[in-house]
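# sequence plus the predicted model coming up.
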Amino acid sequence: MTLIKICGISTAETLDHCVREGADMVGFVHFEKSPRHIDLETMSALAALGRDRIETVALLVDPDDRLVARVAGTGVGWLQLHGRETPDRVAEIKAFAGLPVIKAVGIGEAEDLAAVTSYHLVADRLILDARPPAEADRPGGLGARFDWSLLDALDPAMPFMLSGGLDCDNVAEAVSMVRPFGLDVSSGVESAPGQKVPGLISRFIANARALAPSTREPR
């Protein structure tokens, strides 16, 4: 069954809805430039609400060790690194936090695939996202879809989660064309930046799960 992560969760009501609808992971963003940013007190409360019900992920951008320690103390189950962290830095953060790590890798052209294997060796999971424009002040795909055919060049055994421009209308195409082991959605289930819509979450999960599961499996 395709793993589904709903990112940018900021309220208990939305987290509860994700649990009821069968999402596997929820993401909490701690990055002040993001419209989905939440403080660590809120993150701690949401992590406690999700405990033993759903996997919880804290999304960080180029964090220093002090922030990593504070976020690890909130009780989240995973860290997601969405900045320019090198493979060595990913390994350092994983060891320092004592938590499994997801690394997001931006894809915009064939040359970007060279980094995927290096990060796969140190991260527990990978998210392949659209590479942001050069002038962007935030990382990530920013709701944009990249050319999925670029991923044909990856080793077929390489497991990854897909992100970037996913929504209720294209998720079935993503599953059938790319066959990732997981999907990561945020803006595609919103009415406005940071405003999750329960009905869109439900529809996204139903459409993603309507097809046969992926042949790629996480290690």
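Yep, that arrived.
# could you use CA atoms for every contact and neighbour count after this?
Noted.
# wait, residue 82 sits on residue 140?
Yes - Residue 82 is in contact with residue 140 according to CA atoms under 8 Å; the separation is 6.9 Å.
# which residues in this structure form helices?
For the chain, helices defined by DSSP state H occupy the ranges 12-21, 40-50, 65-72, 87-97, 114-120, 171-178, 198-209.
# the last one packs against which elements?
Spelled out, it's helix 198-209. Where contact means 3 or more CA pairs under 8 Å, 6 or more residues apart in numbering; DSSP states H and E, helix 198-209 is packed against helix 12-21, helix 171-178.
# returning to what we had before: shared neighbours, residue 82 and residue 140?
Residues within reach of residue 82 and of residue 140 at once, by CA atoms under 8 Å, 6 or more residues apart in numbering, are residue 104.
# dump the residue contacts of the residue positioned nearest the centre of the chain.
In the chain, the C-alpha nearest the mean C-alpha coordinate belongs to residue 184, at 4.7 Å (CA atoms, centre = their mean). For residue 184, the contacting residues are 4, 5, 6, 7, 127, 161, 162, 163, 164, 166, by CA under 8 Å, 6+ apart.
# Throw the helices of the chain into a markdown table and include mean neighbour count, thanks.
Listed next are these as a markdown table, based on neighbours: other CA atoms under 10 Å:
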| stretch | mean neighbour count |
| --- | --- |
| helix 12-21 | 17 |
| helix 40-50 | 19 |
| helix 65-72 | 15 |
| helix 87-97 | 17 |
| helix 114-120 | 16 |
| helix 171-178 | 18 |
| helix 198-209 | 19 |
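# this is the other structure I want to compare:
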Amino acid sequence: MAPRGSPIVKICGLSTEDTLDAALDAGAERVGFVFFPRSPRHLALARAAALAARARGRAAIVALTVDADDAALGEIVAAVAPDMLQLHGREAPERAAAVRARFGRPVIKALGVSTAAEVAGAAAYRGSVDEILFDAKPPEGSALPGGNGVSFDWRLLAALDLPVPFMLSGGLGPCNVGEALRVTRAPAVDVSSGVETAPGVKSPELIAAFVGAARGATPPP
């Protein structure tokens, strides 16, 4: 558990026991499993269920999907029993609200942003989701909506007044998460590619370093 005043840390795209254990041992409050076949981090349901069982009670389990329909979400919920659902596609506020109502889980909505207007657009999700995750817009031609290792101008969040809690993602790693937290005062951070040695290959050492760096960040007075 994070010390008082420290950000919540989520390690996303986990796929092996040793990297999951590294996240849990380091004290990450959330662990994320990806259900998107085009991603190098995609998991089969049986594999995700086994990892979720290993993590249950030690961290919140987050299932990440991209424009999934109710049938696919139902299979994930039945097999994995996630604590939270992360919607990382083009889901509108109405769709996000419907998912939250149907499956009875808190919903995180990821938004790719690069401008102040896009950040302000998050207000449309008030009442529909439990958290907003601000991510960098994917590079032109990218097949993935997230996990691309690119960041955005953190100053866009410096004076953010949002009616729901938010998380910061996009291009974060052990070397820059402290500065990102100082600029944004984000209450939570999310990392995937920033703790990998190759796409989809997590490093236990980088995971531990990321959590440690996040814990050591001190926001400005």
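In hand now; what should we look at? Owing to the predicted nature of the structure, the values given are computational and were not obtained by experimental measurement.
# mind putting the helices and strands packed on helix 198-209 of structure 1 in JSON lines, distance to residue 202 of structure 1 included?
Below are these laid out as JSON lines (distance: least, CA to CA, whole Å):
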{"stretch": "helix 12-21", "distance to residue 202 of structure 1": "6"}
{"stretch": "helix 171-178", "distance to residue 202 of structure 1": "13"}
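# of those helices, which approaches residue 156 of structure 1 most closely?
With CA to CA, the closest approach to residue 156 of structure 1 among those belongs to helix 171-178: 10.2 Å.
# angle of that closest one against helix 198-209?
Computed by axes from the mean of the first three to the mean of the last three CA atoms, to 10 degrees, the angle separating helix 171-178 of structure 1 from helix 198-209 equals 30 degrees.
# still on that earlier bit, quick one: what's aligned to the residue nearest to the centre of structure 1 in structure 2?
Correspondence of residue 184 of structure 1 to structure 2, assessed by TM-score structural alignment: residue 190.
# roughly how far apart are its match and residue 138 of structure 2?
16 Å (CA to CA, to the nearest Å).
# now residue 119 of structure 2
Note on residue 119 of structure 2: its distance to residue 138 of structure 2, by CA to CA, is 15 Å.
# more neighbours, the two?
Neighbours around residue 119 of structure 2 and residue 138, counted as other CA atoms under 10 Å, are more numerous at residue 138. The numbers are 20 against 17.
# for residue 32 of structure 1, see how far away the residue mapped onto the more buried one from structure 1 is.
The equivalent of residue 138 of structure 2 in structure 1 is residue 132 (alignment by TM-score structural alignment). As judged by CA to CA, residue 132 of structure 1 and residue 32 of structure 1 stand 17 Å apart.
# also residue 141 of structure 1?
17 Å.
# again with residue 214 of structure 1
Separation of residue 214 of structure 1 from residue 32 of structure 1 (CA to CA): 35 Å.
# is it true that residue 9 of structure 1 touches residue 16?
No - the criterion here is CA under 8 Å, and residue 9 of structure 1 misses it with residue 16 at 10.3 Å.
# returning to what we had before: among the contacts of residue 184 of structure 1, which lie within strands?
The members of the contacts of residue 184 of structure 1 that map onto strands under DSSP state E are 4, 5, 6, 127, 161, 162.
# for residue 187 of structure 1, which non-adjacent residue is spatially closest?
Counting by CA to CA, 6 or more residues apart in numbering, residue 143 is the residue found nearest to residue 187 of structure 1 once chain neighbours are left out, at 5.9 Å.
# which residues touch the corresponding residue of structure 2 for the one you found?
Residue pairing (TM-score structural alignment): residue 143 of structure 1 is matched to residue 149 of structure 2. Taking CA under 8 Å, 6+ apart, we find residue 149 of structure 2 in contact with 170, 171, 172, 193, 194.
# ok, residue 61 of structure 2 next?
30, 31, 32, 33, 52, 55, 82, 83, 84.
# from residue 128 of structure 2, how far off is the counterpart of residue 28 of structure 1 in structure 2?
The pairwise alignment with structure 2 assigns residue 28 of structure 1 to residue 33, based on TM-score structural alignment. Here the criterion is CA to CA. By it, residue 33 of structure 2 lies 22 Å from residue 128 of structure 2.
# settle it for me: which of those two has more neighbours?
Ranked by neighbour count (other CA under 10 Å), residue 33 of structure 2 and residue 128 place residue 33 first, with 29 against 23.
# what comes up buried for stretch 161-172 of structure 1?
161, 162, 163, 164, 165, 166, 167, 168, 171, 172 (16 or more other CA atoms under 10 Å).
# neighbouring contacts of stretch 212-219 of structure 2?
Outside of stretch 212-219 of structure 2, the residues within contact range by CA under 8 Å, 6+ apart are 2-3, 6-7, 9, 26, 174-175, 177-179, 181-183, 185.
# now that stretch, how far from the centre of its chain.
Put simply, stretch 212-219 of structure 2 sits 18 Å off its chain's centre (CA atoms, centre = their mean, to the nearest Å).
# just stretch 61-76 of structure 1 next, same as before
Stretch 61-76 of structure 1 sits 17 Å away from the centroid of its parent chain (CA atoms, centre = their mean).
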